[in-house]
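> here is a sequence with its predicted model. Questions after.
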Amino acid sequence: MLNPTNIVIIEQNEIYRAGLLSVLHQGGFENCSAISSLEELDSHAPAHSGKVLFLAEIGSDEEAISAGIEFINHACPNALIVIVSDVISDRQIATALRAGADGLVFKFVAPQVLTKSVELVLLGQPVFPMQVVEAMQSRRSAGSVDPIELRNALDRLSKREMEVLRYMCMGNANKVIARSAGIAEATVKVHVKAILRKLGARNRTEAALWAWPHGLSGDAPRPDRGDSSNAAGGRRDPVFHQDH
């Protein structure tokens, strides 16, 4: 198991809050706690100084999702954030991606789906419902992401930036990209910032999602599997789960 990890549940409903705690404990996550609202974050201290992951039900409208993620990031800058919702629309997914969510799961998924999603996010692998694919297709069809403009943006990337983007599509962390590409981690960070700027993407996940239709998801050499940050295997594409 990936402990020690602090998992903080944010859920207003007391029964569901208790149910989430039970599922996580049964899944082997021992350092779990729960609060009923974002406002309680100020007075809520994790059990120890390890990694922190939030399972947060913070509303269904776009403004609430964006504000909630921003609030969590401000309170705990390096935390992982998984949004939990009973309804996930295309616009909610887009909003969560832009705000920097590490995953979205349906509120009533099977217990094993929830625990596996948490494990994958802790390994650095974004997790989203299958609907995210339809969401990205709908956004492209609606013109919010023009395929021609995106292709032109990709063409503006340098050869090294394209290589780094391929590794990003595999879900690799900067350290793994640096070692695999034979460059410094600081250089990787510079390339990542340039890629996000040129593609107009808000975060790594959004950049990877936009790049998939253009064949960039599996062209990079697989990194050395000896690195613990790549424990799940060579390829680290975001995972899409069903709602049952």
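Perfect, I can see it now. Numbering: from 1, shown residues only.

> contacts, neighbours, all on C-alpha from now
OK.

> can you count the residues close to Glu161?
Applying other C-alpha atoms under 10 Å, we find 19 residues neighbouring Glu161.

> give me the distance between the closest residue to His241 other than its chain neighbours and Val239.
Take His241 and drop its neighbours on the chain: the residue closest to it by C-alpha to C-alpha, 6 or more residues apart in numbering is Pro129, 4.7 Å away. From Pro129 across to Val239, the span is 8 Å (C-alpha to C-alpha, to the nearest Å).

> for this structure, just list every one of the helices.
Counting by DSSP state H, the chain has helices at residues 14-26, 62-75, 90-99, 111-122, 131-141, 147-155, 159-169, 174-181, 185-199, 204-211.

> which residues touch the most centrally placed residue in the chain?
By C-alpha atoms, centre = their mean, the chain has its centre lying nearest to Asp102, at 2.0 Å. Neighbouring residues of Asp102 by C-alpha atoms under 8 Å, 6 or more residues apart in numbering: 80-82, 121, 125-127.

> save the residues you listed as a markdown table, and put in neighbour count and distance to Ser158 too.
Putting these into a markdown table (neighbours: other C-alpha atoms under 10 Å; distance: C-alpha to C-alpha, whole Å) gives the following:
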| residue | neighbour count | distance to Ser158 |
| --- | --- | --- |
| Leu80 | 22 | 30 |
| Ile81 | 24 | 31 |
| Val82 | 26 | 33 |
| Val121 | 20 | 30 |
| Gln125 | 25 | 25 |
| Pro126 | 23 | 26 |
| Val127 | 25 | 29 |
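
> closest to Gln92 out of those residues?
Val82 (12.9 Å; C-alpha to C-alpha).

> residue contacts, the closest one?
53-56, 101-105 are the contacts of Val82 under C-alpha under 8 Å, 6+ apart.

> now do Pro213
Pro213 neighbours (C-alpha under 8 Å, 6+ apart): none.

> tell me how far it lies from Pro147.
Separation of Pro213 from Pro147 (C-alpha to C-alpha) stands at 9 Å.

> put this next to the previous one:
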Amino acid sequence: METRIVIVDDDPLVRAGLRLMLDGADGIRVVGEAADGRDVPAVLDAHPADVVLMDLRMPEVDGIEATRRVRTRQSPPAVVVLTTFDTDSEVVGALRAGAAGYLLKDMPPARIAAAVRAAATGEPVLAPDIARRLMDAVAAGGSSARDATSALGRLTDRERDVAVEIGRGSSNAEIARRLYLSIPTVKAHVSSVLGKLGVENRTQVALLVQQAGAA
């Protein structure tokens, strides 16, 4: 399936470079661009997308607020932050706003393209070199491990098994294989986990699992 993306960055050279790098790469099609977070809703109205590649620091509406606005849309696209900044506050802020992942602009093009495709299917996408630091930051500054454990307690045993696999970064196919389930059944469990935990995406499930020390 074709993955449609919108690129949001205030630097026209960055947008041009990303378009050149991603457009047509293994089924990816760039359908729109925005130079500021304030313009994203209008671009998405004109060009429906599966994934938004979102810069963080923009002059009027920053990437965190823009992500929050995107995620309030009906059937919203996944948002993947793509930035040069990896401070704890920005990483955590973006994910709490509903971003499905967080990538750095110095990642190889092939990995960025793979992350875009993964985000379109609901897979979490975190740059490996910041994933562990992110988990530590959330555990230290967010909800307590007790709160996270309590949240996971709302799940059935099988849903908890699925949540733990999400926390380990497993794909739906990997979860199906490890838990001896069909992929449609895994997808149903993932939807139930998201609903019961009150979160928007798999990355936020992974954060809760890590906070609870369940992975």
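Sure thing, it's come through. The structure displayed is predicted, hence computed values, not measured ones.

> what do we get in structure 2 for the residue nearest to the centre of structure 1?
Using TM-score structural alignment, the partner of Asp102 of structure 1 in structure 2 is Ala100.

> how far away is its match from Leu13 of structure 2?
25 Å.

> how about Ser33 of structure 1, nearest residue that isn't a chain neighbour?
Using C-alpha to C-alpha, 6+ apart, the nearest residue to Ser33 of structure 1 is Val8, at 5.1 Å.

> the one you found -> structure 2?
Val8 of structure 1 maps onto Val6 in structure 2, by TM-score structural alignment.

> surely that match meets Gly37?
No - look at Val6 of structure 2 against Gly37 with C-alpha atoms under 8 Å: they stay out of range, at 11.7 Å.

> surely Phe106 of structure 1 meets Val113?
No - using C-alpha under 8 Å, Phe106 of structure 1 makes no contact with Val113, being 9.8 Å away.

> okay, these two: which has more neighbours?
Phe106 (20 against 17).

> do you know how far the more buried one is from Gly143 of structure 1?
From Phe106 of structure 1 over to Gly143 of structure 1 (counting by C-alpha to C-alpha), the distance is 27 Å.

> which position in structure 2 pairs with Phe71 of structure 1?
Phe71 of structure 1 maps onto Arg69 in structure 2, by TM-score structural alignment.

> okay, now the spatially closest residue to its match that is not a sequence neighbour: neighbour count?
Once flanking residues are discounted, Arg69 of structure 2 sits nearest to Pro41: 7.9 Å by C-alpha to C-alpha, 6+ apart. Other residues within reach of Pro41 of structure 2, judged by other C-alpha under 10 Å, total 16.

> likewise Gly17 of structure 2?
10.

> that one -> structure 1?
In structure 1, Gly17 of structure 2 lands on Gly19 (TM-score structural alignment).

> contacting residues for that match?
Here Gly19 of structure 1 is in contact with no residue (C-alpha under 8 Å, 6+ apart).

> quick one on the thing from earlier: the residue nearest to Ser33 of structure 1 contacts Ala45, doesn't it?
No - in this structure Val8 of structure 1 lies outside contact range of Ala45 using C-alpha under 8 Å: 9.7 Å.

> between the two, which one's more packed in?
Ranked by neighbour count (other C-alpha under 10 Å), Val8 of structure 1 and Ala45 place Val8 first, with 23 against 12.

> check contacts around the more buried one.
Val8 of structure 1 neighbours (C-alpha under 8 Å, 6+ apart): 32-35, 46, 52-55.

> how about a cut-off of 10 Å?
If you count contacts by C-alpha atoms under 10 Å, 6 or more residues apart in numbering, Val8 of structure 1 has them with 21, 31-35, 41, 44-47, 52-56, 81.

> tell me which of those you also see in structure 2.
When you map the contacts of Val8 of structure 1 onto structure 2 and apply both residues aligned by TM-score structural alignment, their matches' C-alpha atoms under 10 Å, the shared contacts are 21, 31-35, 41, 44, 46, 52-56, 81.

> quick one: which of those has the most company?
Neighbour max across those (other C-alpha under 10 Å) = Ala56, 27 neighbours.

> corresponding residue for that one in structure 2?
Ala56 of structure 1 maps onto Met54 in structure 2, by TM-score structural alignment.

> and Gly195 of structure 2? What does it align with in structure 1?
Per TM-score structural alignment, Gly195 of structure 2 is aligned with Lys193.

> I'd assumed Leu157 was in contact with that match.
No - the criterion here is C-alpha atoms under 10 Å, and Lys193 of structure 1 misses it with Leu157 at 11.7 Å.

> the contacts of Val8 of structure 1 in strands, which ones?
Using DSSP state E, the subset of the contacts of Val8 of structure 1 located in strands is 32-35, 52-56, 81.

> which one of those sits closest to Ala94 of structure 1?
Nearest member of these to Ala94 of structure 1, counting by C-alpha to C-alpha, is Ile81, at 14.9 Å.

> so who does the closest one touch?
7-8, 52-56, 69, 72-73, 96, 100-104, 118, 121.
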